[in-house]
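Engineer: Quick one, fold the following:
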Amino acid sequence: MTDLVSPPSVAPPPTPATLADVARLAGVSKMTASNVINGKPGMSEATRQRVLHAVEQTGYVANPAARRLAGRRSNLIGVLAPRYGVPYVTELLHGALGAAEDAGMNLAVFTTSGRVSLERERAALLRTLADGVLLILPSGDEHQMFEGAVPVVTAGSLSPYSVRGDNAHGGLLVARHLLALGHRRVAYIRGPEGVWVHREESRARERGLRDGLREGGVDLPPPYVAAGDFTEVGGERAAHELLRLPEPPTAIFAANDSAALGVLRAAEGCGVRVPGELSVVGYDDVGAAARGRPPLTTVRQPLPEMGGAAVRMLLDLVRGVSPAPPPPFPTTLIVRDSTGPPPPPSR
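Structural biologist: As a prediction, this is how the structure comes out:
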């Protein structure tokens, strides 16, 4: 007969401290303790110090918000981006992730799908969890959601702390390239007008294009400027409009690579040879640009470098250092097979 042996007794794990424990030790209500921990205004300094002392004594400091209020860091950088799958966003994140890993920080990416309610929900979470926040392609006033809570750096817009490429110079390079090839009928496909940062970047590229064409005595007339939305579908749609003009352009510059790839697709569908009958130029030099049919001439922004610089600037702000925002990152023209001389004039 086998003896039954009782298992050794094991002490239960300690019960995690609760908000009620903090409030009881500090001699305040749970609401007051919560307000202090979440950084709500209106608390006296004496009350704030009692609550923070109770947080330390009870171990409730394990909560990320309390840990930051107690002078400790979460070692987490939050990223708020419009959506995954956008090549611009993906390239920036490569650089941001590398810089975060080099600094021993974690990177958490949250997307909003363009929904304001989701944006506010994500922002509230990051205010609690993150030491700092990187906003990629902010649509408007997202940085105000974090004001006074955590440091913020933006990518793709002009704010007190931001990283961006030299968009106007990129447009100028495109104009000079196309003029040197002999083009006189050059069209431009804009980015979306509804989002501030997209509109400003698109307009800067257009401004550089106009300035460069003007150097060669060439105009950019209204019929040669088409609405776009930074997507391949939008670029294809805009290209069809331009190619249906009585005197269609011999070259199209799209405000980003996705739209330019849409132009290539439209040209193929219309039986227009690229570059024999139409030259196409994009912007950003994302990975898909080199895989276009034909490979796409484009303006390169150093997106991974920009993402890394954004995180390093953010880490300075987290440490209490006010860094000088970097100047616009240089842009360079990458010439591939989608541009060539215009076709000879028809007789």
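Engineer: alpha carbons only for contacts and neighbour counts from here, please
Structural biologist: Noted.
Engineer: could you pull out the helices for the chain?
Structural biologist: 19-26, 30-37, 45-58, 64-69, 87-102, 116-129, 167-181, 196-215, 232-243, 257-270, 303-318 (DSSP state H).
Engineer: distance of Val153 from Arg122?
Structural biologist: 16 Å (CA to CA, to the nearest Å).
Engineer: now do Asn167
Structural biologist: For Asn167 relative to Arg122 (CA to CA), the value is 30 Å.
Engineer: And this one, please, so the two structures can be compared:
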Amino acid sequence: MGRYSWPVAQRVTIAEIAEQAGVSVPTVSKVLNGRADVAEETRARVERLIREHGYRRRASGTPASPMIDLVFSQLGGEWAIELIRGVEEVARAEGVEVVLSECGGAWRPRQEWIESVLNRRPLGAILVFSDLDADQRAQLEARRIPFVVVDPVGDVGPDVPAIGSANWNGGRLATQHLTALGHTRIAVIGGPDDVLCSRQRVDGYTDALRSSGLTVDPALVRTGDFSVTGGHREALALLRLPDPPTAIFAASDLTALGVYQAARELTLEIPRDLSVVGYDDLPVAQHVGPTLTTVHQPLHHMAELATRLVLDLSRGATPTALRLDLAVSLQVRQSTTKHKG
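Structural biologist: Below is the predicted model:
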């Protein structure tokens, strides 16, 4: 076991922590090492004492490893690649390595990841589309391992460092573009209902319709999963309605690709028969035919800012803001046109 260092004014031993917490020394050791076999209430009590005494762990007197943990809910696709590039660009310039992990599609990393991080002791962690629960946050905070969330799944609160984008405005921009072209039957295919950015994009869509004097038709509001498969499934259902939409706002570019696939199957031509707007502005948006009108989300810049923020926090710097939502813009291409109805 490594050596444990406490501020001189409050130097205590693990035994004293155990006594104050009313647990055994081995239990405190398990908490210190991130072991999963500790009751949640017990872990919280020990973590509180660790924070109160200003605990810092130093393995054999060495500083934290010059690395950053980059965690995704699920790896794969151009969306993840853009973020990885942004993180690696800053990390390389700072002489820091990047360790990639994924949560297997879950919104939170498993306890095994927490234990691995506590053993590696990186400079910090960046979580993409993956949040921490209160217990996981406490474990990292007690070891002075800072973390930053990119595109939070839920409302993480003002005290959690997070980098996002103006999702509500993005949804509004996409929908306003379609209403300006004369479309009145405009559908939306969002992401999962429990994901914050999806709800915000759909809310922006709803606000734009109402601002244009249009009624929100519940039949045109669909829940997807940001995937090609989900976009294809929901687009087929929309386009087979008795009164189908003439335009679809897809809450991700991958969803939009699924819409393209559904349109081809139903022998509909984009944009003559159906206008489509995506979200993200991935490189593929310019490579499909017709090229995709989409909301540009600055993924690369978001990743750069998250990396600089977590490195600043690891050095004890106080950032000017813990939460940043970057501006988005509409990239008009060939997949949208005026409604001729």
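Engineer: quick one: TM-score?
Structural biologist: Once superposed, chain against chain, the TM-score is 0.79 (TM-score structural alignment, normalised by the length of the second structure); 298 aligned residues with a CA RMSD of 3.1 Å.
Engineer: quick revisit: higher neighbour count, Asn167 and Arg122 of the first structure?
Structural biologist: Just comparing Asn167 of the first structure and Arg122: by other CA atoms under 10 Å the higher neighbour count belongs to Asn167, 27 against 18.
Engineer: Surely the more buried one and Arg199 touch.
Structural biologist: No - in this structure Asn167 of the first structure lies outside contact range of Arg199 using CA atoms under 8 Å: 11.8 Å.
Engineer: so what's the residue nearest in space to the middle of the first structure up against?
Structural biologist: Nearest to the geometric centre of the first structure sits Ile136, at 2.2 Å (CA atoms, centre = their mean). Listed by CA atoms under 8 Å, 6 or more residues apart in numbering, the contact partners of Ile136 of the first structure are Val79, Leu80, Ala81, Pro82, Val89, Thr154, Ala155, Gly156.
Engineer: counterpart of it in the second structure?
Structural biologist: Here Ile136 of the first structure is matched to Val128 in the second structure, going by TM-score structural alignment.
Engineer: How much space separates that match from Val87 of the second structure?
Structural biologist: Counting by CA to CA, the gap from Val128 of the second structure to Val87 of the second structure is 11 Å.
Engineer: next one: Pro283 of the second structure
Structural biologist: 18 Å.
Engineer: neighbour count winner among these two?
Structural biologist: Neighbours of Pro283 of the second structure and Val87, each counted by other CA under 10 Å, are more numerous for Val87; the result is 25 against 12.
Engineer: what's the counterpart of that one in the first structure?
Structural biologist: Using TM-score structural alignment, Val87 of the second structure pairs with Ala96 in the first structure.
Engineer: count of residues packed around Leu181 of the first structure?
Structural biologist: A count of neighbours around Leu181 of the first structure, defined by other CA under 10 Å, yields 13.
Engineer: Could I get the contacting residues of it?
Structural biologist: Gly340, Pro341, Pro342.
Engineer: which bit of the first structure covers stretch 274-281 of the second structure?
Structural biologist: Aligned using TM-score structural alignment, stretch 274-281 of the second structure spans residues 278-285 in the first structure.
Engineer: what's the matching stretch in contact with?
Structural biologist: Contacts to stretch 278-285 of the first structure, defined as CA under 8 Å, 6+ apart, come from residues 88, 174, 249-261, 263-264, 267, 272, 274, 289, 296-301, 303, 334, 338-343.
Engineer: one more time with 6 Å, if that's ok
Structural biologist: Contacting residues not belonging to stretch 278-285 of the first structure are listed as 250-257, 260, 297-301, 338-339 [CA atoms under 6 Å, 6 or more residues apart in numbering].
Engineer: from those, which single one is nearest Pro325 of the first structure?
Structural biologist: Gln301 (17.2 Å; CA to CA).
Engineer: what sits against that closest one?
Structural biologist: With CA under 6 Å, 6+ apart, Gln301 of the first structure has these contacts: Gly165, Asp284, Thr331.
Engineer: One more: Ala247 of the second structure?
Structural biologist: Counted by CA under 6 Å, 6+ apart, Ala247 of the second structure has contacts Ile186, Leu274, Ser275, Val276.
Engineer: Please consider this matter closed, and thank you.
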